[in-house]
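**Student:** Got a predicted structure here, sequence first:
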Amino acid sequence: MVADISFSVESPEGNRKLSVSYARDGVGEPLLLLHGIGHHWQAWEPVIRVLAAERDVIAVDLPGFGVSSPLPEGVRYDLSTVGSILGSLCAALGLERPHVAGNSLGGLLALELGRAGLARSVTALSPAGFWNERERVYAYGTLKALRAGARSIPLPVIEGLSRSAAGRAALTGTIYARPGRRSSESVVAETLAMRGASGFHQTLAAGRSVLFRDDVPDVPVTIAWGTRDRVLMRRQGVRAKRAIPGARLVRLPGCGHVPMNDDPALVARVLLDGSSGRSGH
């Protein structure tokens, strides 16, 4: 089921309504899924069916991404603010401390929800925030190039490229290790999601000073990294393990920055294990 939900957020001009789009499926304990910058909830489609057999899965378009509305004027896209807004989203959806999993930006936000006591477990796939300055600059340059490409290539050309494995690699090979496996329709949709992401630049600006160095106590944490991640190098996982000593650190062999499509079975198993409490605590 794909739906929208509206709730109030504080802004400099008072309370404003924010509309968030989400897909929900399955039974069991709730599992909230958070995508990366410039993406949308459909990034999780390769694993949702498997997850839904054991979890109540809620995959959301983050504010300013996908078809969710941008944050109100004057509300920053910084970590604590967006984390608090996601807490309000959970309350609006009737989710009390869901399991939370995220990829890249979504992984960082998942860890923030864990740090704030708003998640019962956290699984972070290649989370942002464990970079050094050189690695951050490299990642930002890579993301800006993806955004520029998505905005400059005419739609008919995107659609044409998506029909061949080589074309899909040209469009999405930066984030997937196996871009040829992605469907033509998905590649077009995610390229347009990157093009239309209203929160892209504000999120990048807010993230320049982000370094996640706090522990996430009393919450089971799994951190997983693709061995072929070309956006956030896998050595950042070692830093994440130092910051969160109780976390389980998992290798995702042959997977890129967005691993759900590269190895759906492995990623689904990591997410189910991570949200079962079998994650190191």
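**Tutor:** Perfect, I can see it now.

**Student:** can we go C-alpha only for contacts and neighbour counts from here?
**Tutor:** Will do.

**Student:** In the chain, which strand is the longest?
**Tutor:** Ranked by number of residues, the top strand in the chain under DSSP state E is strand 14-25.

**Student:** Just give me how far stretch 255-273 sits from the chain centre.
**Tutor:** A distance of 13 Å separates the C-alpha centroid of stretch 255-273 from that of its chain, computed with CA atoms, centre = their mean, to the nearest Å.

**Student:** contact partners of that stretch?
**Tutor:** 43-44, 46-47, 50-51, 54, 101, 103-104, 123, 125-126, 174-179, 181-182, 225-232, 252, 254, 279 (CA atoms under 8 Å, 6 or more residues apart in numbering).

**Student:** alright, now check it against this:
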Amino acid sequence: MSAHPALAAPRTIAVDGRPARYRDTGTGPPVLLLHGIGRSLADWDDQHRLLEAGRRVISVDLAGFGGSTPLPGRHTLETLAAWVSRFLDALDTDGELGAVDVVGNSLGGAVAMRLSVVRPDKVRRLVLINSAGFGATVTPALRLIALPVVGRVLLRPTRKTACQTERALFVDRAFVSRDRIAASLARGTQRGAMRAFREVVRDLGTFRGIRRTWRARLLAEVAAAEKPVLILWGDSDLILPVGHLAEARRLLPGATTHLFEKTGHMPHLERARETAELIRKFLT
């Protein structure tokens, strides 16, 4: 997708009086894109290009990540979902935004589900890409980050850790580029980013894995709401293993699902066109 024209530059909007960075392209029914932990709206550049024909595509840096200011309090699933709700309110200056379709990857998927519960009027349909929330198993690195002292050491931004992080996300090593490694390192050195990262990890899980309590409650609420759900997964995900897809099918039996072969944690990058085609078909 790099050969395509450059996207419009991200914008800034005030949420609770603090800057939030977002990108807004296209016109039509709105689609909101939410990234994973430690990531940014840049993960959605390809999807902006592929989905914006006939749709308004909005991506945002979650509070404490990318170019959005950290929250004054703790970063948790609850506070991030509430923040996204307020972001949508801030964006809806003319009162015409209405309900949005929400696409979330990893942490962004869990935030999307929580948003659909706390603001059912704002969320029409859900697309969950290798989403957190369906199983306890998670990469050992994230489990170690839940430990207070060890977590601080592991999260120290270095080129080596940035490279290891990017390699864990993709099957195709062509995606582990110098630019991506540099961007990963830059995100890690931004003020407040590591605090937000640690707080989210500790909220969602422990050294043993992702907590069952919040997962069971959230998925029961999502299932009861009966909103249309599309779940996509990469079969070679090292962060949230493919076994979570089986749980997703069991817990949300009405959901549409798709499994990508030879794909890691980020199908919206590694299988950009196929992902966009599946999303577009689902939304129409």
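**Tutor:** Cool, the structure landed. As the structure is a prediction and not an experimental result, all values here were calculated from the model.

**Student:** before we move on, the earlier item: how far off strand 14-25 does whatever helix or strand comes next after the longest strand of the first structure point, in degrees?
**Tutor:** Using DSSP states H and E, the next helix or strand after strand 14-25 of the first structure towards the C-terminus is strand 29-34. Between strand 29-34 of the first structure and strand 14-25, the angle formed by their directions is 120 degrees, by axes from the mean of the first three to the mean of the last three CA atoms, to 10 degrees.

**Student:** Keep only those of the contacts of stretch 255-273 of the first structure that are in helices.
**Tutor:** 46-47, 50-51 (DSSP state H).

**Student:** Which of the residues you listed lies at the shortest distance from residue 159 of the first structure?
**Tutor:** Relative to residue 159 of the first structure, the closest of these is residue 46; by CA to CA it sits at 20.9 Å.

**Student:** Could you count how many residues lie near that closest one?
**Tutor:** Using other CA atoms under 10 Å as the criterion, residue 46 of the first structure is surrounded by 19 other residues.

**Student:** coming back round to it: which among the contacts of stretch 255-273 of the first structure count as buried?
**Tutor:** Under a neighbour-count criterion of 16 or more other CA atoms under 10 Å, the subset of those counted as buried comprises 43-44, 46-47, 50-51, 101, 103-104, 123, 125-126, 174-179, 182, 225-232, 252, 279.

**Student:** Need the contact partners of the helix or strand containing residue 8 of the first structure.
**Tutor:** The secondary structure element spanning residue 8 of the first structure is strand 2-11 (assigned by DSSP H and E). In this structure, residues lying in contact with strand 2-11 of the first structure by CA under 8 Å, 6+ apart are 15-24, 72-75, 85, 88-89, 92-93.

**Student:** Equivalent analysis for stretch 168-187 of the first structure, please.
**Tutor:** Contacts made with stretch 168-187 of the first structure from outside it, assessed by CA under 8 Å, 6+ apart, are listed as 158-159, 161-166, 191, 228-231, 254-259, 261-262.

**Student:** chain center to it: distance?
**Tutor:** Going by CA atoms, centre = their mean, the spacing between the C-alpha centre of stretch 168-187 of the first structure and its chain's C-alpha centre is 17 Å.

**Student:** next one: stretch 112-125 of the first structure
**Tutor:** What separates the centre of stretch 112-125 of the first structure from the centre of its chain is 13 Å, taken as CA atoms, centre = their mean.

**Student:** Ok, stretch 147-163 of the first structure next?
**Tutor:** Taking CA atoms, centre = their mean, the mean C-alpha location of stretch 147-163 of the first structure is offset from the chain mean by 23 Å.

**Student:** What does residue 231 of the first structure correspond to in the second structure?
**Tutor:** Using TM-score structural alignment as the criterion, residue 231 of the first structure maps onto residue 239 of the second structure.

**Student:** Correct me if wrong: its match contacts residue 143.
**Tutor:** No: taking contacts as CA atoms under 8 Å, residue 239 of the second structure lies outside contact range of residue 143: 10.7 Å.
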